[in-house]
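Asks: Just need the structure, nothing else, for what follows:
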Amino acid sequence: MPNTVVIIDDDVELTELISQYLTTNGFEVHCFHHGGDIELIIQEFNPDVILLDLMLPDVDGLTICKSIRDSFAGVIIMLTALGDEIDEVTGLEVGADDYLAKPVKPRVLLAHLRAQLRRQSKLMPTNKSPSIKFYGEQIVIDNSKRVVTVNEQQVNLSSAEFDLLWQLALKVGEIIKREELHEQIFRLPYDGLDRSIDLRISRIRKKLGDDPKEPNIIKTVRNVGYLLAL
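Replies: The predicted structure follows:
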């Protein structure tokens, strides 16, 4: 089955160009020029990836991303014509998996899209490690279903958040360097400045009920990385 991509962008010409290119490369594509019906769109088409414009006529992309992130486990790639770095940081904070500035070349977008899907597939379950229990067995990560529970209550993590928590869980009790996590999640070398991992750690802590000021579950090792407590 082809991967399904939903494009939400009010630039009709760009949307048609991207849609044709992705369709030619084996994707099923559905295009919309507003985000007001995003939840209905997700229910109907169950996309693997959402390409989401930052500036829309009815509601901005950041608001949409924030509203669906806890319930949508697929990839969200933000598109914007703005070049302000604060927009990229804000996009990552509300749960975007990737971020591209317009005008974006279709080949570049395709590469990013495939990289995100490849990252997901490489972090999918194996028979050797279907699930991990930690922190007094109060928290369970089921990699076969990609589900996390805290005290038997399911926690909604984004795809990228789950992948990051799984990497920490595979080495529970060990310090993992920030650059190692970055390379595992994004398949790119760490430049020393990117805050993507830190932002996702912050979101995971909040969802697990960890104290952000004095975390006990995911501990920060200053100038090194992170550690998932036993």
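
Asks: alpha carbons only for contacts and neighbour counts from here, please
Replies: Will do.

Asks: who's in contact with stretch 211-223?
Replies: Residues from elsewhere that reach stretch 211-223 (Cα atoms under 8 Å, 6 or more residues apart in numbering): 135, 175, 201, 202, 205, 206, 210, 226, 227, 228, 229.

Asks: contacting residues around residue 16?
Replies: No contacts exist for residue 16 under Cα under 8 Å, 6+ apart.

Asks: And this one, please, so the two structures can be compared:
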Amino acid sequence: MAKSATTVLIVEDDAILAEVLGEFLNSKGFDAIIESNGADAVDRIRDVNPDIVILDVMLPSVDGFEVCRRVRQFYSGAILMLTGRTTEIDHILGLELGADDYVTKPVPPSLLLARLRALLRRVDNRAANGDTFAQTAQIGCLVLHYGARQALIGTTNVELTTIEFDLLWLLAQQAGSTVERDSIYRELLNREYDGLDRTVDVHISKLRRKLVGQGGEADWIKTVHGRGYQLFVQAS
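Replies: Reported below is the predicted structural model:
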């Protein structure tokens, strides 16, 4: 049986841009669906459960930030924010609300395609690696079940997005050692760290808060300044 096309929901109120992106992605083998309204996008994501969402920030009815916040309550797929805003605070806000990555308009189609493929490659790699899929990692009282995408502190479940779990799993594989920031960007986002990008820093910050919220400690993930991050969890 032929593999079904990857479904991409484009949430964009600029009809011309949405059509251009849709036609481009369809030509690259994707199944592109277009939605122009923020409130309707929430329902469409719930109904369709697309593989990935391209989410514009400026939308009628409900803006992209609020759409992201709402759908993260039930949607675990990848979200790529598409924004005309260039300030760092806007980029950070999108990531804080659950986006996996962002691109700034105007974006060359080739760059958008590269970002989509990078986000989807993490999913494909997980599915292709059966040995890893079945693995469990335990560091102190923190237990990670790779296949189930589940993180536990003792018996308490920690709700994580896909990229947050992947980041925690990456750190867990080298627990006690420093994972270089450059390596994290290449492994999770399939791009080089440019010295300015805050994407991974924001995901680390969210990850710390979620672990602390379920009984973990803030210093489980240590920042090694100028290098990267280190996971160290003491036994309970």
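
Asks: care to give me the TM-score?
Replies: The TM-score (TM-score structural alignment, normalised by the length of structure 1) is 0.87; 226 aligned residues with a Cα RMSD of 2.2 Å.

Asks: circling back to that earlier point, just the contacts of stretch 211-223 of structure 1 now: which is nearest residue 151 of structure 1?
Replies: Nearest to residue 151 of structure 1, judged by Cα to Cα, of those is residue 135 at 10.6 Å.

Asks: Map the closest one onto structure 2.
Replies: The equivalent of residue 135 of structure 1 in structure 2 is residue 140 (alignment by TM-score structural alignment).

Asks: export the contacts of stretch 211-223 of structure 1 to TSV and tack on secondary structure, neighbour count and distance to residue 62 of structure 1?
Replies: Shown next, in TSV, are those (DSSP: H, G, I helix; E, B strand; the rest coil; neighbours: other Cα atoms under 10 Å; distance: Cα to Cα, whole Å):
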residue	secondary structure	neighbour count	distance to residue 62 of structure 1
135	coil	15	33
175	strand	17	33
201	helix	20	19
202	helix	16	18
205	helix	18	21
206	helix	13	19
210	coil	17	25
226	strand	22	28
227	strand	21	30
228	strand	22	30
229	coil	19	32
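
Asks: Could you find which two of these are furthest from each other?
Replies: Maximum distance among these (Cα to Cα): 20.3 Å, for 175 and 206.

Asks: quick one: the match of residue 135 of structure 1 and residue 147 of structure 2, what's the gap?
Replies: According to Cα to Cα, to the nearest Å, residue 140 of structure 2 stands 20 Å off from residue 147 of structure 2.

Asks: Find the nearest non-adjacent residue to residue 147 of structure 2, please.
Replies: residue 133 (4.5 Å; Cα to Cα, 6 or more residues apart in numbering).

Asks: neighbours of that neighbour, just the number please.
Replies: 16 (other Cα atoms under 10 Å).

Asks: Against residue 124 of structure 2, how distant is it?
Replies: Counting by Cα to Cα, the gap from residue 133 of structure 2 to residue 124 of structure 2 is 11 Å.

Asks: do residue 173 of structure 2 as well
Replies: From residue 173 of structure 2 over to residue 124 of structure 2 (counting by Cα to Cα), the distance is 19 Å.

Asks: again with residue 16 of structure 2
Replies: Residue 16 of structure 2 is 31 Å from residue 124 of structure 2, by Cα to Cα.

Asks: can you map out the helices along structure 1?
Replies: According to DSSP state H, structure 1 carries its helices in the segments 12-24, 38-45, 61-68, 85-93, 106-122, 159-170, 178-186, 196-208.

Asks: among those, which is nearest residue 4 of structure 1?
Replies: Comparing those by Cα to Cα, helix 38-45 comes nearest, at 7.6 Å.

Asks: mean per-residue distance, that closest one to structure 2?
Replies: Superposing on structure 2 places helix 38-45 of structure 1 at an average distance of 2.3 Å from its equivalents, by mean Cα distance after the TM-score superposition for structure 1.

Asks: Residues contacting that helix, please?
Replies: Under Cα under 8 Å, 6+ apart, the answer for helix 38-45 of structure 1 is 4, 64, 68.

Asks: what lines up against residue 186 of structure 2 once you look at structure 1?
Replies: In structure 1, the residue matched to residue 186 of structure 2 (TM-score structural alignment) is residue 183.

Asks: How many residues are close by that match?
Replies: With other Cα under 10 Å as criterion, residue 183 of structure 1 counts 12.
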